[in-house]
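Novice: kindly generate the corresponding structure for this input.
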Amino acid sequence: MVSALLLSAVVTIVPAQLPDNVLSLRSTEIDGGKQTWTMKQMDQIGSGEAVSKADYDDEKWLRAIVPGTVLTSLVANRVLPEPYFGLNNVADLKLIPDLAETGPDFYTFWFRTEFDTPRSFRGKHLTLQFDGINYRAEVWLNGHHLGNLAGMFNRGRLDATPYMAKKGKNALAIKVFPVDNPGGLRAKSNSPRAPGENINGGDGTIGKDVTMLMSVGWDFTFADGIRDRNTGIWRDVKLVATGPVALKNPFVKSKIDLPSANSAEEAVVVEAENVTDEPQTAQVQVEIPATKAKRSQEVTLAPRETKEVVFEPIEVQKPRLWWPLNKGEQYLYDLKAEVIVGKQTSDRLKTKFGIREIRSDLNTPDKSRMFYVNGHRFFVRGSNWIPEAMLRNSRARTEAELRYTAQSGVNFLRQWGGGITESDDFYELCDELGIIVWTEFWQTGNTTKPTDPILYRANVADTVKRIRNHACNGYYVSANERDDIIPIKDLLDQLDGTTGYQIQSEVSGIHDGSPYKYVNPMYYYDDTASPRGSRINGFCPEYGTPILPTVECLREMMPEKDLWPVNRDVWNYLDGGGFHLVATDYKTAVDQYGPSTSIDEFAKKAQAVGAIGYRGIWECWNENRYEYGDRFTSGFLFWYHNSPVPQVAGRMWDWSLEPTAALYFTQDALEPIHAQFDFIKNTVSVNNEFIREFKGVKVRARIFDIDSQVRFDKTVSTDLPLDGVANDILKLDFPEAFAPIQFIRLDVTDSEGKPISDTFYWRSSQAYAGPKTLSGPLYGGFEPLQNLASAKVEMSTSSKKSKGKTVWTAKLTNPSSKIAFLIQLKLQDEKTSRPIRPAFYSDNWISLLPGESRTITIETAQPNRAKLVLDGWNLARN
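Specialist: Take a look at the predicted model:
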């Protein structure tokens, strides 16, 4: 049985459509798979020849999840406890054996499945394709050894044609070995390499292999790692049918006539592979249907030879350009390719590409790196993508996380080098959503470099071929914080040649990062948050803060007894060893809202603390966009984006895919036109993300006291520069009479009075005593909010089903004379009251002024057995 914790984060959706000539061998547990896989430990069974025969009895083997890891399947079968609960994963407790202690045999497993050859595949050349195995593998089919695979990021293609069953089922057996160098914990006497950084990458030796380095542990996830180091068949296995020549790795290189963008040249490249032992002559044709242009070329191939076929460029008049989020449309063209041998179609493929130019340079006042898209400056409001720690991935999960990403307004994702290069689904969705991707390869400053440069470069080359055609693919980086690397620039130039590159994450106009932990949010405004000095300048690759997940999520990650009072041992373990200071400094900040008597009360207050931290960071970077602030900035990447495991140091959404208030406060800060308040200067500014200016925009600022009485109301008119900021257009004062709490509401309307956006803040009257103090109107003095007068909120709801999804509409109205503060909508199962996940709320944790109404939509793919519940700080109970 698959564990409930594993399935809680998975929504069944229709997987991406595979071509007719591809058979997925995905197991039934993942994204609509149809195969049954089994697995057994290596030393308990015989040879590959015997195991890979159809009459082999595997009835007593364990069910296996493919794609997945050995540990994922052992947990699903309840052989080992769920690592993501409480202290189950703690290495010292030895509840789950660690690869470094057991030796490789313990986690070396045979995986086995049987499948029929589709009728339409008969008479074709058949190739077994392995999209990802960690780390080495022996592959057997119907009693025959097909070959071996190595490296986590290499796709393997093995010829299955001679060994396919003439009738009946085919038996496929794969013996998977763990990494050669699992690494161990770093000696405690080994100090961190920089201020504010914890012990990462274990003893560093896992870096000798081409693998997912964070599997041995890092400070933002389990500090002592994943016990099997993610051994397994972690990506798809497919059977591909073609004629004697196959097509693969298409690539379209765009050259746009800028700045006019009236035309573009599209140079098409595709590989033709002779999958036979005989010479072949073939005609390769490519077409961009929107242009009605075709190109054709004859190619002669020796036995088993692969050639790159390069075509004369196709000219596109008045191209529809691909733009990132909020800059324009994400238009994608179709490319079709076909190869003909004799008079028969041997293979065909279809893919999408975008016409765009992404480049960067150091031509800035401070020599920081500036990105440009289609000739326009591009301010990076990005984040650091972290993979699921046990690779419990699915298209459904990827789609949910990227949909949340686009909703938040984040326009750029760095795939951090201690993780993985993400799936085809990831890149396809980023293409569609307009999210540019920085692809970082698998080396870090905390780990040694790979000992097999040939294997490493082969993994890089295959990865580049896989991702280079995506419109979102915008930048290559060799390593995270490491200068001594295996060179790959020659490969990138040869295989791509259109995408920028730098050697590591903190050079070439990109400085080092921090903060990472909870700090007084006032420090963001005076740029003292980092122990390393000023960081809100130039381009910063890592800058962030945590937020506590909702109480429902907390209850799923540890026993109730450890929730309240806070059990620091458990909380610290679920916080990277206490790295983000959630059980200490963050808790102290929550206590500024008054003492809590339960975990429910504490978690509710904690949403307020995390929300203002997230929004404060984004807004400080907004204010200093380009040359509009008091220093020059070109962008930053939030550290970090998504939770690799359930953890008390949450992000915009929890590992379970339940959003926190941080998602909606980030969405607020990153809306295309946004009015914002500076908590040190007490001024109002308006940020414009669009590539167009706005004239005569009106900005209204109101201040309410704790009794919801208006104490200040002023409107000013301003012009918004293209892709810029109108800074300090209004200054607010807070006399003693406004004490102890003030609410601020900012509204933006266009020149005709139509609403554009609104923002709601709360602040205390506590003075800020300066850096390194725990003081200020964003930090302390919030106890009076415990006695906020009640507000009645009325809710009317409706729901509609469409295309397998249910969309709920909730209209919230505050008919009372008091502000309704931080209202949370919850979509729950009507029987169990458990949260429905993922659920896409258009907004949440909102505050309503007296007499105000707001309509919120909630979309989910879950069945329509749900109820909507309102929660809030000061809701009047009926």
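Novice: from here on, just use CA atoms for contacts and neighbour counts.
Specialist: OK.
Novice: biggest helix in the protein by residues?
Specialist: Selection of the longest helix in the chain by residue count, based on DSSP state H, yields helix 599-623.
Novice: these two touch, right, residue 108 and residue 42?
Specialist: Yes: here residue 108 reaches residue 42: they are 5.6 Å apart, a contact under C-alpha atoms under 8 Å.
Novice: overlap in contacts, the two.
Specialist: The contact sets of residue 108 and residue 42 overlap at residue 175 (C-alpha atoms under 8 Å, 6 or more residues apart in numbering).
Novice: before we move on, which element is residue 457 in?
Specialist: Residue 457 belongs to helix 453-467 when assigned by DSSP states H and E.
Novice: hmm, I typed the wrong one, I wanted residue 858.
Specialist: Using DSSP H and E, residue 858 sits in strand 853-860.
Novice: now swap in residue 561 and tell me
Specialist: If you go by DSSP H and E, residue 561 is part of helix 560-563.
Novice: name the residues of the helix or strand that comes right after that helix that are buried.
Specialist: On the C-terminal side of helix 560-563, the closest following helix or strand by DSSP H and E is helix 568-573. By neighbour count with 16 or more other C-alpha atoms under 10 Å, helix 568-573 contains the buried residues 568, 570-573.
Novice: one more to put side by side:
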Amino acid sequence: MSNFLKLNLKQFHLILMLLFVQQIQAQNQYELNSAWKCNPIKSTKESGELISSPSFSLNNWKPAVVPGTVLTTMLANKEVPDPFYGMNNEKIPDIYNTGREYYTYWFAKDFKESIPADGSEVWLKFRGINYSCDVFLNGKKVNQKVFEGMFLRQSFNITKFLAKDDNNRLAVIVYPPYTVGNANGGQGGDGTIAKNVSLQYTAGWDWIRPIRDRNTGIWDKVYIEKTGKVNLKDPHIITLVPEKRMPDAIQKPAIIKASADLENPSSQKVEGTLVYTIDGIKVSKKVILPPNSTTTVSLADLSLKNPRLWWPAGYGKQELYDTKFEFIVNDKVSDQEAVKVGVREIQTDWNAHTASRQIYVNGQKVFIKGGNWIISDAMLRFTDERYDAEIRFHRDMNLNLIRIWGGALVERPEFYAACDKYGMLVFQDFWMSGDCNGRWVDPMKKEDQWTRRNYPDNHKLFLESAADMIKMVRNHASLAIWCGGNEITPPEDILVPLRDEILPKLDGTRWFIDYSNSDEMSFNSLGGNGDGPYGIQPLDVFWNQRTFPFNSEVGSVGTGDYESLKRFIPKENLVVPYHDANQKPDSVWTYHTYTGVGYNEFINPYGKPKDIKDFGLKAQLVNYDQYRGLIEGFSSHIWDWYTGVIIWKTQNPWTAMRGQMYDYYLDPNACLYGLRNGSELVHIMANPVDGMLMMVNNDFKARRNLMLVAKAYKIDGTVKEITQVFTYIESSSVKKILSVKKILDEIGAEDGSFLSLQLLDENKQIVSDNMYWYPNVKGEYTGLQKMKAAENLKVSVKSIASGKVQVTLTNPANNPIAFFNRVSLVDATSKERILPVFYNDNYVSIAPGAEKTIIIDNVPLQTKSQVSIEGWNYALKYFNVN
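Specialist: Down below sits the predicted model:
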């Protein structure tokens, strides 16, 4: 045989080996997410050994939703009505009244898997079961002790349980939380739901009604994983970025630290090599693993040259490296895990002037503008697409942080992946709340403060679950802060080991705060009003009344417009929700947590709503003004009064009307766009009290040669030029310019006025564009009520790229202001809004002689669509997409 043929045979064998390794890597894990069956325990008398036998008939069992809960399965099988619509939730039996057995279910799944012929291992992995379970496979019980705890992953080596004919039956009996709690209308019901290491909101809160099954079920993903002799688990990447950095600069090296857990389930020692690869660079270490052991192996530090850094939204790119860990035995990949790595470092220090903590990313100080998050869906119907849309909405609000509230969960990796993608820092609470865990005296609670203070019942399980969740999400660049609990610390025997042992060992790179409004985060010593305020406020409150210097919760409105309301309120209940002494509020509105107290006081100055559609429009005016005013007020005091603010709250996991920038169906309301406007990186604004024009610059660099253009308008569109002047602002600062109060008072005394503020850069491109509307001297918007129609508004709609549509609104010079226009992408036939769709701006006002361009993104290509435009003084019209 020639040397050429020998060489080609070697190459051929090498190619086959590479293909084999690639095949192992591509097929080493798959999800069991379809064709499940279930049956309630009350109708199931057989044992787990018998049910898990492939010969046992499941013909009488019903289809099950996995991942999912008992309630999602019942809803899918049309056994219960949609609990998010109207009063339907009241038609579903509550577990407190039925007993736990009613929602205790068997789940079964048939799947194909072979017994490995080469000594490999097969693993069954659960990422979340609520609340406890027993697991059976092919007639054998898999777990030696009860698998307990909602926030605990579990992995079982099932190699020896696999069927010889490859036909396997998995059966899991899932029990509800041990203490389900009485949903008596209190925050977390009677509080006893917190005896479990589980979700607290399921017993009800002031923004949600009880979840009837308390989310019982196999609620998170189930996997089959195949490995070689060694199972590679929980790889860990730490990135250190010393010194102060600037985005888009040539960077000094970053330090990469890497480790992984290696599990050897065999009775013999195993020799091999742990390797990880980042940016084409490999780092490896030879190890010997004892039998029946799990070993944490750390690799040598890597100095990564000129790293592509990860930055929060608005400050720079969200660069992510594809990193791979492998464990190699005898030149074969035994197991591998992929990790996306954002190279960045989070730091904090104490601002003595504000008396609060401040956050740094890569050495740069970041003013925190955040939103409080509960959970994506109250029934735990999580999808990558929904996570992506919700986190994108937060990015589009020009926020830079999301706080995960302590009555929910450690969010799923898919949530964190979306935060990595869109540049949202994450403030992650553990599972405590001041309401359930005893901070306050509460007559709605079953047990006293001293007893509640020691919840949950199983402290060991809490710590075990915390350690596991830390491992699950610690590699994400977005994770910035760990928090012991919402408005209360965990009990001392949880707090101390969590803070002093578990977090330093398993992470050690992030700030840990003992509770969400702790003195260590925000010391309220300078005359502030604490956290809040909650609910609608006069705008001067946000500007002039001092609160916690790092405020973890403030704000609480967000009723949607007519299109949003009719999705979950029955037609007969779609009435204007007046709240006066002579009219009782509609029961469906109150059930969905509408807070009319105060709302009407802000809506009525626009004219008492004529009907529900008029109410929805006027509510949007209030929403926009509220959230623009809130974030502007806090921004006006950056580094003086405040180092950060987190809005309570920015989303709802249920069809509620308290604190949301978009509704449950992912339809944004005006809160989102008011907040987006006020949260611009570089922003021009006006103090509502003294009319002082101010610039705020949240960026790391100064902005020079900006032109400020300020104009006042009468209601008829007559313009008064105020100033057109070059200005500048230093980095991360706020600057006062001049007061326009006297001018606005003069022209708006009778009917109110408009104020248009713009900042232009050296290329005459708009950096910030802000338009205010003001009432008359009596606080009424009489001028708006008699505005002429902007009927000559010119509209251009065209497709500019795959999935993108451009809408251009041009207002002729002789027109009045085209005020508060909502642009929507709708189905051409039904005229219903297409959701989710993203708009770079909305609820826009166009001055005479001006033009606005709105980009609509995520337009479905397979749907015939139109664009609708409707404004305060522009009648609803539909336009085809050219």
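Novice: picking up where we left off before, now the longest helix of structure 1: which residue numbers in structure 2?
Specialist: Mapped onto structure 2 using TM-score structural alignment, helix 599-623 of structure 1 covers residues 612-636.
Novice: quick one: the helix holding residue 561 of structure 1 aligns where in structure 2?
Specialist: With TM-score structural alignment applied, helix 560-563 of structure 1 matches the range 571-574 in structure 2.
Novice: export the buried residues of helix 568-573 of structure 1 to CSV and tack on distance to residue 319 of structure 1?
Specialist: What follows is the buried residues of helix 568-573 of structure 1, written out as CSV (distance: C-alpha to C-alpha, whole Å):
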residue, distance to residue 319 of structure 1
568, 58
570, 56
571, 53
572, 53
573, 53
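Novice: just the closest of those to residue 50 of structure 1, please.
Specialist: Distance to residue 50 of structure 1 across these (C-alpha to C-alpha) is lowest for residue 573, with 44.5 Å.
Novice: which stretches in the stretch 501-650 of structure 2 count as strands?
Specialist: All strands of the stretch 501-650 of structure 2, identified by DSSP state E, counting those that start in this stretch, fall at 511-513, 550-554, 644-647.
Novice: mean offset of the shortest one relative to structure 1 (after superposition)
Specialist: When you say that, I think you mean strand 511-513 of structure 2. Once the two models are superposed, strand 511-513 of structure 2 sits on average 1.0 Å from its counterpart in structure 1 (mean C-alpha distance after the TM-score superposition for structure 1).
Novice: residue 265 of structure 2 against residue 295, yeah?
Specialist: No: Residue 265 of structure 2 is beyond contact range of residue 295, at 11.3 Å (criterion: C-alpha under 8 Å).
Novice: and the match of helix 560-563 of structure 1, which residues are buried?
Specialist: For stretch 571-574 of structure 2, burial by neighbour count (16+ other C-alpha under 10 Å) applies to residue 574.
Novice: what does stretch 478-492 of structure 1 give?
Specialist: Using 16+ other C-alpha under 10 Å as the test for burial, stretch 478-492 of structure 1 gives 478-483, 485-486, 488-489, 492.
Novice: start to end distance for that stretch?
Specialist: Start-to-end span of stretch 478-492 of structure 1 (C-alpha to C-alpha, to the nearest Å) is 10 Å.
Novice: distance between it and the chain's centre?
Specialist: Put simply, stretch 478-492 of structure 1 sits 23 Å off its chain's centre (C-alpha atoms, centre = their mean, to the nearest Å).
Novice: would you map the strands across the stretch 201-350 of structure 1?
Specialist: Remark: strands assigned in the stretch 201-350 of structure 1 by DSSP E, counting those that start in this stretch are 237-242, 245-256, 263-274, 280-288, 293-301, 306-310, 314-317, 333-341, 344-353.
Novice: Provide the aligned range in structure 2 for the last one.
Specialist: Structural correspondence for strand 344-353 of structure 1: residues 332-341 of structure 2, per TM-score structural alignment.
Novice: and the matching stretch, how far from structure 1 on average?
Specialist: Stretch 332-341 of structure 2 sits 1.4 Å off on average (mean C-alpha distance after the TM-score superposition for structure 1).
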